[in-house]
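Engineer: Based on what follows, work out the 3D shape:
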Amino acid sequence: MALLFRSFFATAPMRQYFRKADGTPTNGVQGFARHVLSAQSIVRPTHLAVCWDMGVHTFRNELFDGYKANRPAPPDELKPQFDMAREVSEMIGWKNFGTVGMEADDTIGSIIHKWKGEAKITVVSGDKDLLQLLNPSTTIALTKKGYTEYNIYTDQRFKEEYAIEPSLFADVKAFMGDTSDGYPGVKGIGPKTALKLIQSYGSVDGVLQALDELKPAQRSKIQENEDMLKLSLQLARIHTNVPIDAAIDDCTLPIWDRSKFDQLTMEGYSLISRHAQSLMR
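Structural biologist: This is a model prediction of the structure:
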């Protein structure tokens, strides 16, 4: 979904929607697929999975009404492309995953948990929250610019930069909050202080058990927002127990041939077809 949004807004300001013959815009869909193909050519995986949000309402909305409530409605030109993106992904032959009530992040986390002993995994996304999923067999490639630039995080790099275990990144987020996702954390505690607290006390629970050791101002802020802190941790923590009803070999890369190129072109996705052919020359 992050790649779909990113691709849509990369061309929408110039009103480059790459419409089909019937007028349906395809800019987000085609950009998404081209991004995945480019990532595939860089990472050179043997298997590939695409994870989707399945609607805007998830268990996190049940926990907190304000979750992502500050996000504007998608533009009309983007709305039809949500279903189209998954259809195109299936047409290409990529294995798709998504569970109603859960976010794509939770599906990604569950795939990592299920197959971390069987594969080296690279996650391509623009979502920094995924850093909490890092482990010795998992790398996070955060999108930077265009289709080919990534900010690569390994388990080792994260530990060197943050001096905490990756799983504790959710505890840091619980203190600092997330304006994009719409939860406040503890008002008055920013990223630097949040990280320092987790470095010093090991977790949200560790900080709460050591309140007497904190400066009066910090202690007061946390005590006043303790319920929201605990709720923010629930919202920030990615679940890794979503059922993944597949074997790893179900994600084997599809075989490209002339019929696949022709089908994409016939369906109005000529940019994807041309991009795929250029990468395979």
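Engineer: contacts and neighbour counts: CA atoms only from here.
Structural biologist: Noted.
Engineer: how much space is there between Lys20 and Met84?
Structural biologist: Using CA to CA, to the nearest Å, we find Lys20 at a distance of 12 Å from Met84.
Engineer: swap in Glu224?
Structural biologist: From Glu224 to Met84 the distance is 46 Å (CA to CA).
Engineer: And the strands in the chain?
Structural biologist: In the chain, the strands defined using DSSP state E lie at 49-51, 95-97, 121-125, 138-145, 149-153.
Engineer: other SSEs contacting the last one?
Structural biologist: Okay, so that is strand 149-153. strand 138-145 (3 or more CA pairs under 8 Å, 6 or more residues apart in numbering; DSSP states H and E).
Engineer: at 10 Å what do you get?
Structural biologist: Helices and strands touching strand 149-153, by 3 or more CA pairs under 10 Å, 6 or more residues apart in numbering; DSSP states H and E, are helix 27-43, strand 121-125, strand 138-145.
Engineer: do the first one as well
Structural biologist: Using 3+ CA pairs under 10 Å, 6+ apart as the contact test, the elements touching strand 49-51 are helix 81-92, strand 95-97, helix 104-115, strand 121-125.
Engineer: Please name whichever of those is nearest to Lys144.
Structural biologist: Across these, Lys144 has its closest neighbour in strand 121-125 (9.6 Å, CA to CA).
Engineer: to compare against the first, here's another:
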Amino acid sequence: MNKHVLLVDGMALLFRSFYATAVHRNFMINDNGVPTNGVNGYLKHLLTAVQTFEPTHIVCCWDMGSQTYRNELFQDYKANRGAPPVELIPQFDLAKEATEELGIVNVGLKGFEADDCIGTLAALYQKEARVTVLTGDKDLLQILNEQVTVALMQKGIGNYKQYTKALFEEEMGISPKALIDMKALMGDSSDNYPGVKGIGEKTALKFIQTYQTIDRLLENVHELTAAQQKKMLAGLEDLKLSRILAEIKCDVPLSCPIDETKMQINQERAAAMLRLHQIKGIEPMVNRLSEIEIS
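Structural biologist: Below is the predicted model of the structure:
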């Protein structure tokens, strides 16, 4: 199997890059008054990953607005997150433009998150290719299997913790899919869904290590302590909802044939775009990649 697809979580790369320099208010504003700090770092992360993983095919996935089907199910989903900083807002479109000018396909679908697009494409492409997911989001570890690996970005550029299914199972003692049930039990303060009140990460992990699934846990709820039984029975509705919210959808109705995602850096278009928007320090990286023959 010679095809190797890199699925990039564009949102994770852009947010990480923006906040890395925004803390010092180094927004790199160009002559048109548009900040470029997030896009600059995003491109460094993206091109470094291409050099590191040497994919034959590549897709960059994006959120398409803040409202998704999860908000319809639970109106407070991610309600604890404020609006993005004004300096970041114009960089969403600029990052997508830069990606396109590099010759890389952008994918996003209104009503779904970038994670759902990644999960769907991974399920589709794994039939004929190895798949590497580049992200900073541990939620995506739930899609690990023999064909899909997840590279979690660490501090700095070009530093990754690469998870295989085997490594995840060795570390956690549960299957990747079981991460969904674990998250449903413990909830997620970042995404603002409840889980079972009073059940934290350690207890949730222990429950899933012991019973494998929520269904089996509920079948054997009598084996829990009286306090745990009370929490579980009181939190059944929140548990059911949280499980739906925690699961990455792998059947999003999008179309992106693998043949349209072949890795081909467009040096001239990329250089013109970088100069137009005064995004500095990236052109040498593009030139180096353009010289590499990706087979």
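Engineer: what does Phe207 of the second structure align to in the first structure?
Structural biologist: Correspondence of Phe207 of the second structure to the first structure, assessed by TM-score structural alignment: Leu197.
Engineer: Tell me which of the helices and strands packed on strand 49-51 of the first structure sits nearest to Leu264 of the first structure.
Structural biologist: Using CA to CA, these put helix 81-92 closest to Leu264 of the first structure, at 8.0 Å.
Engineer: which outside residues touch that closest one?
Structural biologist: 1, 4-5, 8, 24-33, 36, 49-55, 93-97, 253-256, 260-261, 263-264, 267, 269, 272-273 (CA atoms under 10 Å, 6 or more residues apart in numbering).
Engineer: Ile112 of the first structure and Leu78 of the first structure, how far apart?
Structural biologist: In terms of CA to CA, Ile112 of the first structure sits 30 Å off from Leu78 of the first structure.
Engineer: What of Lys116 of the first structure?
Structural biologist: Lys116 of the first structure is 34 Å from Leu78 of the first structure, by CA to CA.
Engineer: between these two, which one's more packed in?
Structural biologist: More neighbours surround Leu78 than the other of Lys116 of the first structure and Leu78, with 21 against 15 (other CA atoms under 10 Å).
Engineer: Show the contacting residues for the equivalent of that one over in the second structure.
Structural biologist: Applying TM-score structural alignment, one finds that Leu78 of the first structure aligns to Leu88 in the second structure. By CA under 10 Å, 6+ apart, Leu88 of the second structure lies in contact with 14-15, 18-19, 22, 27, 34-39, 94.
Engineer: just checking, Phe97 of the first structure touches Ile108?
Structural biologist: Yes. Phe97 of the first structure lies in contact with Ile108 (CA atoms under 10 Å); the separation is 8.8 Å.
Engineer: quick one, which of the two is more surrounded?
Structural biologist: Shown here are Phe97 of the first structure and Ile108; by other CA under 10 Å, Ile108 has more neighbours (25 against 19).
Engineer: That one corresponds to which position in the second structure?
Structural biologist: By TM-score structural alignment, Ile108 of the first structure lines up with Ile118.
Engineer: Its match contacts Met11, doesn't it?
Structural biologist: No. Ile118 of the second structure is beyond contact range of Met11, at 11.7 Å (criterion: CA under 10 Å).
Engineer: any common contacting residues for the two?
Structural biologist: 60-62.
Engineer: For the residue of the second structure positioned farthest from its centre, give me its contacts.
Structural biologist: Distance from the C-alpha centroid of the second structure, by CA atoms, centre = their mean, peaks at Ala226 (38.1 Å). Neighbouring residues of Ala226 of the second structure by CA under 10 Å, 6+ apart: Met232.
Engineer: And it, what's its match in the first structure?
Structural biologist: Checking TM-score structural alignment: Ala226 of the second structure goes with Pro216.
Engineer: Please point out which parts of stretch 83-98 of the second structure sit buried.
Structural biologist: For stretch 83-98 of the second structure, the neighbour count (16 or more other CA atoms under 10 Å) marks 87-88, 91-92, 94-98 as buried.
Engineer: let me redo that: stretch 172-181 of the first structure
Structural biologist: 172-178.
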